[in-house]
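In: generate a structure from the sequence data that follows.
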Amino acid sequence: MRVAAYERYGPPEVVAVSERPEPVPGEGQVRVRVHAAVVGSSDSAARSGTPWFARLAFGLRAPKRHVLGSEFAGVVDAVGPGVTRFAVGDRAFGATGIDLGAHAEHVLVAESGAVVRLPDEVGMADAAAICDGALTALPFLRDAGHVRPGDRVLVNGASGSVGAAAVQLAKHLGAEVTAVCGPTHVELIGRLGADRVIDYTREDFTQARGEYDVIFDAVGKSTFRRCRRALLAGGSFLTTVPSWAIMFQQLTSKLGSRRAVIMFTGLRKDAEKLPDLEELGTLAAAGGLRPPIERVLPLEQIAAGHRIVDCGHKGGSVVVTMAPAEHRAGPSRPAASGRMTEPAS
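Out: Sure, this is the predicted structure:
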C-alpha cells in the first residue's frame, strides 16, 4: 500500500509517498481502506518537531512514528477475530489519536477505538474534516465553556477547522455567536451561521468590555490577559494552544471571577470520543454541521498540504485522498466551500 512517510524532522518536503506492506487486522482490530484523511496542525508540529515540546510526544531526536495522520474516513475492508461492531463494507470515520497512521491507503484501528459508522448522507472528505475540527471544538464548548442557550460566545480564528466547527456548534448549543477572522473569510463564516463577523484587520475584539460569556481562541493568537476584560464576570477564556502562561493562568484564574482553560482534546480516551463522533455524524447527516474545506489533494501532493497548513491562514481543513477515483478527480472541491458534495462510497 502507499503511505506518506517521513524519517526526519524538517520542512514539508521531508514527507514523501512510499510503499509499505498492507497491515493485517489482529484480534479486535478493524482495517479501513482510507478514502480521505486530514493534514492538520498536529501533523505539521509532528513533521517539523516544533514547538520543542512536540518532540516529547513524537520523538526527541527523530520521529518515532513515520506515518502521520489521525482523522480519517473510509470503508472497512477486513476485520480481525472477535470483531462485532463492524463488518466488511461498512463506511466508517474516526481518529487514531497518538497512534497516527492515517496518511495511508489502509489503517488499522481497534474495534473499541474512536471509530464509528459513517452516515450515508456524509461524504468522505467532510467526515474526515469533522474529526479535524468538530471533535476538538465540541468538548471545548460543552465541557470547558459550559455553553448554554443564550450565552454570548466569541470564536477567534473562526476560519480554521476548529474555529469554523466552533461557530456552528456554539449556534447548535443555543449561543449568540461572534466570529473573528481575516477579510478573505468573512463571507464564508457568515454562511456558517455566525450572528456577527469581525474582520480582525478592522476591529480589535479585545477592546470590548464585559461582553462575552466565553471567548474561544481556536488558533492561539490572543491571550487570557488581553481578553479578560472582554469577558463577563464568571466568563471563560478557552485556548487550544498550550504555553507556560496559560498553564499558570489556568491555576491562578480559579481564584478570580474569570477563568482561563486549556484542554488537550487529542489525549481524551477513545470511550469519551465515541459518543461525540456519533453525535457529530448525526448532526452532519441532518445538515447541521458543514465543515469548510480549504483544499482536497491526492496523497502524492501531501507536501503541498503541509505547506498550506504551515502558512496559518487556511479556511477550513486540508484533506488528502487515497481512493483511485478520487486520485483521478484531483482537488475536487473549491477552497473553503463548506459544502457537502462528495458522493457516498
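
In: can we go C-alpha only for contacts and neighbour counts from here?
Out: Noted.

In: and the contacts of stretch 137-148?
Out: 153, 162-163, 165-166, 169-170, 173-175, 214, 216, 236-238, 261, 263, 265, 276 (CA atoms under 8 Å, 6 or more residues apart in numbering).

In: now do stretch 257-268
Out: Contacts of stretch 257-268 (CA under 8 Å, 6+ apart): 97-98, 136, 139-140, 144, 224, 228, 231-242, 246-247, 249-250, 253.

In: host element of the residue nearest to Arg196 when sequence neighbours are not counted?
Out: Closest residue to Arg196 apart from its sequence neighbours, by CA to CA, 6 or more residues apart in numbering: Thr178 at 4.7 Å. When elements are assigned from DSSP states H and E, Thr178 belongs to strand 176-181.

In: list the buried ones in that strand?
Out: Glu176, Val177, Thr178, Ala179, Val180, Cys181 (16 or more other CA atoms under 10 Å).

In: can I get the buried part of the contacts of stretch 257-268 as one ChimeraX selection?
Out: Buried members of the contacts of stretch 257-268, defined by 16+ other CA under 10 Å, are picked up in ChimeraX with:
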select :97,136,139,140,144,224,228,231,232,233,235,236,237,238,239,240,246,249,250,253
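
In: in helices, which of the contacts of stretch 257-268 appear?
Out: In this view, the contacts of stretch 257-268 that belong to helices under DSSP state H are Thr136, Pro139, Phe224, Ile246, Met247, Gln249, Gln250.

In: what segments of the stretch 1-150 of the chain are helices?
Out: 41-48, 54-58, 124-139 (DSSP state H, counting those that start in this stretch).

In: ends of stretch 87-101, what's the gap?
Out: 21 Å (CA to CA, to the nearest Å).

In: report the buried residues of that stretch.
Out: Asp90, Arg91, Ala92, Phe93, Gly94, Ala95, Thr96, Gly97, Leu100, Gly101.

In: of the residues you listed, just say which sits nearest to Arg55.
Out: Nearest to Arg55 among the buried residues of stretch 87-101 is Leu100, at 14.8 Å by CA to CA.

In: could you also give me the structure for this next sequence, so I can compare it with the first?
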Amino acid sequence: MAEVEKPVPNADEVLVKVLGISVNPADWHSMRGKPLFSRATLGLLRPKHRILGVDVAGQVESVGSSVVRFKPGDEIYANLLDHGYGGFAEYVSVPVDVSSLKPSNLSFEEAAAVPMAAVTALQGLHYHGTIRPEQKVLINGASGGVGMFAVQIAKSYGPEVTGVTSTGNIDLVSSLGADHVVDYTRTDFVADRQRYDLILDTIGNRSAHDLKRALAEGGKAAVVGFTSVPKFMGVSLRGGKHIAMVSAHAATKDLELLSELIQTGNVRPQIDRRYPFDEIPAAIAYLEHGHARGKVVVGVA
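Out: Next up is the predicted model:
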C-alpha cells in the first residue's frame, strides 16, 4: 500500500472515485511476466504499469473539458486494459470511450465484475459473426469468469449451448442456462461424437487439431485470453472450419449492450469471492490458482 498523487483527468477522461474492482488474469500475468511472449506488451523486465487493475466501477467526481456524456455523480463502470491499468486505487482517470453507465440493478462490486470478462466473452462469441438460434455452441471453461458470461450471452441468442466444466461445477453451469454440461474429468468433448458450429475456448488448453475435430463442417472456434503458446493466429482448415485467437478490447458500445442484457435479466455476474481493498494480493493469489468459480471482486470503502 502506498500514497500516490490523485489523478487529474485529461480532456476526454473522467475522474472516478473507485467503489468496486475486479481481479483478472491480466493482473497476475503482468506481475509474473508469463507466458514469456506477453512481456512484449506487459513489460520486458518488470511490470509496465505501476498500479494494476483494469476493471473498475465507481462514481464520477469530475470530468475533462471535452466530456459531455457524463457528469459528476454518475455511476459508471469501465475497463482500463488498453489505457494504462490503474484500477487498484481510490481514484483513477478513465477514458470515456471505454466507459458506460453502470447497470442500476448491480452493486458497484458486481458491476466491476463485468467489463473485462463479459466483453471478452461477447467479442469471442461474435468474432465470427452473429450467433444464430439453429447453431450448436460449446463453451470450454464454462465455470470461469469469462465462461460464465459466455454461457449466458450465448443462450440469450437462442442456440443450443454446451458448457465444459469440472464435476463440482455441473449444477452451477446448468443454472446459467446451458442445455448440456460436459464433465471434462469424465468425458473429452473432442472424443465425443457431438460436433459444434461455434466453440469458445476460454482456457486455451486444446490444440488446433483438437478444436478442428470438435467442429462441424463450416464451424468456427475462438480462443480467448492467454495461452501457453500463441498457436491460434487465424487458421483456416478444410471443410470451411476456422480457428482464431481473439484479444478483447473494451468499447462503450459493448458495455452498453451488456448493460441491456443485465437490465433485462439475461446476464448476471457470478461472484466467487469478495475481498477488502487491503487484501488485493490475496485476491490475485486466489485467482492465480485457477479454480475460481466466477469472478473475484474487491470492495473499496
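
In: spatially nearest residue to the corresponding residue of the second structure for Ala165 of the first structure (excluding sequence neighbours)?
Out: Here Ala165 of the first structure is matched to Phe149 in the second structure, going by TM-score structural alignment. Distance criterion CA to CA, 6+ apart; nearest residue to Phe149 of the second structure, sequence neighbours excluded, is Ala118 at 5.5 Å.

In: map that neighbour across to the first structure for me.
Out: For Ala118 of the second structure, the residue aligned by TM-score structural alignment is Ala134.

In: Leu118 of the first structure -> the second structure?
Out: Under TM-score structural alignment, Leu118 of the first structure pairs with Lys102 in the second structure.

In: pretty sure its match is touching Gln59, no?
Out: No: if you go by CA atoms under 8 Å, Lys102 of the second structure and Gln59 don't touch, sitting 9.4 Å apart.

In: the alignment partner in the first structure of Ala26 of the second structure - how many residues pack around it?
Out: Here Ala26 of the second structure is matched to Ser42 in the first structure, going by TM-score structural alignment. By other CA atoms under 10 Å, 17 other residues sit near Ser42 of the first structure.

In: where's Ser42 of the first structure relative to Gly316 of the first structure, distance?
Out: For Ser42 of the first structure relative to Gly316 of the first structure (CA to CA), the value is 15 Å.

In: ok, Ala62 of the first structure next?
Out: Distance from Ala62 of the first structure to Gly316 of the first structure, by CA to CA: 30 Å.

In: and if you look at Leu56 of the first structure?
Out: 28 Å.

In: how about Asp195 of the first structure, what's its match in the second structure?
Out: Aligned partner of Asp195 of the first structure by TM-score structural alignment: Asp179.

In: let me fix that, I meant to ask about Val109 of the first structure.
Out: Checking TM-score structural alignment: Val109 of the first structure goes with Val94.

In: which residues does the equivalent of Pro72 of the second structure over in the first structure contact?
Out: For Pro72 of the second structure, the aligned position in the first structure is Val88, judged by TM-score structural alignment. Counting by CA under 8 Å, 6+ apart, Val88 of the first structure touches Val75, Val76, Asp77, Ala78, Val79.

In: burial count for the closest residue to Lys273 of the first structure other than its chain neighbours?
Out: The spatially closest residue to Lys273 of the first structure, leaving aside those adjacent along the chain, is Ala114, at 5.9 Å (CA to CA, 6+ apart). Counted with other CA under 10 Å, residues neighbouring Ala114 of the first structure total 22.

In: can you pull the contacts of Ala114 of the first structure?
Out: Ala114 of the first structure touches Gly94, Ala95, Thr96, Asp270, Ala271, Lys273, Leu274, Leu277, counting by CA under 8 Å, 6+ apart.

In: and Ser65 of the second structure, how many residues sit next to it?
Out: Count around Ser65 of the second structure with other CA under 10 Å applied: 12.

In: try Ala46 of the first structure
Out: 24.

In: now swap in Val318 of the first structure and tell me
Out: 30.

In: what's near enough to touch the aligned residue in the second structure for it?
Out: Under the alignment by TM-score structural alignment, Val318 of the first structure pairs with Val296 in the second structure. For Val296 of the second structure, the contacting residues are Ser22, Val23, Asn24, Ala113, Ile271, Asp272, Arg273, Arg274, Tyr275, Ala283, Leu287, by CA under 8 Å, 6+ apart.

In: pipe the residues you listed into JSON lines and attach distance to Leu52 of the second structure and neighbour count per row.
Out: Formatted as JSON lines, the contacts of Val296 of the second structure follow (distance: CA to CA, whole Å; neighbours: other CA atoms under 10 Å):
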{"residue": "Ser22", "distance to Leu52 of the second structure": "11", "neighbour count": "32"}
{"residue": "Val23", "distance to Leu52 of the second structure": "9", "neighbour count": "29"}
{"residue": "Asn24", "distance to Leu52 of the second structure": "10", "neighbour count": "24"}
{"residue": "Ala113", "distance to Leu52 of the second structure": "15", "neighbour count": "29"}
{"residue": "Ile271", "distance to Leu52 of the second structure": "20", "neighbour count": "17"}
{"residue": "Asp272", "distance to Leu52 of the second structure": "21", "neighbour count": "14"}
{"residue": "Arg273", "distance to Leu52 of the second structure": "19", "neighbour count": "15"}
{"residue": "Arg274", "distance to Leu52 of the second structure": "18", "neighbour count": "18"}
{"residue": "Tyr275", "distance to Leu52 of the second structure": "16", "neighbour count": "17"}
{"residue": "Ala283", "distance to Leu52 of the second structure": "13", "neighbour count": "21"}
{"residue": "Leu287", "distance to Leu52 of the second structure": "15", "neighbour count": "22"}
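
In: in strands, which of those fall?
Out: Ser22, Val23, Ile271, Asp272, Arg273, Arg274, Tyr275 (DSSP state E).

In: with distance to Gly33 of the second structure added, can I get these in JSON lines?
Out: Listed next are these as JSON lines, based on distance: CA to CA, whole Å:
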{"residue": "Ser22", "distance to Gly33 of the second structure": "20"}
{"residue": "Val23", "distance to Gly33 of the second structure": "17"}
{"residue": "Ile271", "distance to Gly33 of the second structure": "27"}
{"residue": "Asp272", "distance to Gly33 of the second structure": "25"}
{"residue": "Arg273", "distance to Gly33 of the second structure": "25"}
{"residue": "Arg274", "distance to Gly33 of the second structure": "25"}
{"residue": "Tyr275", "distance to Gly33 of the second structure": "24"}
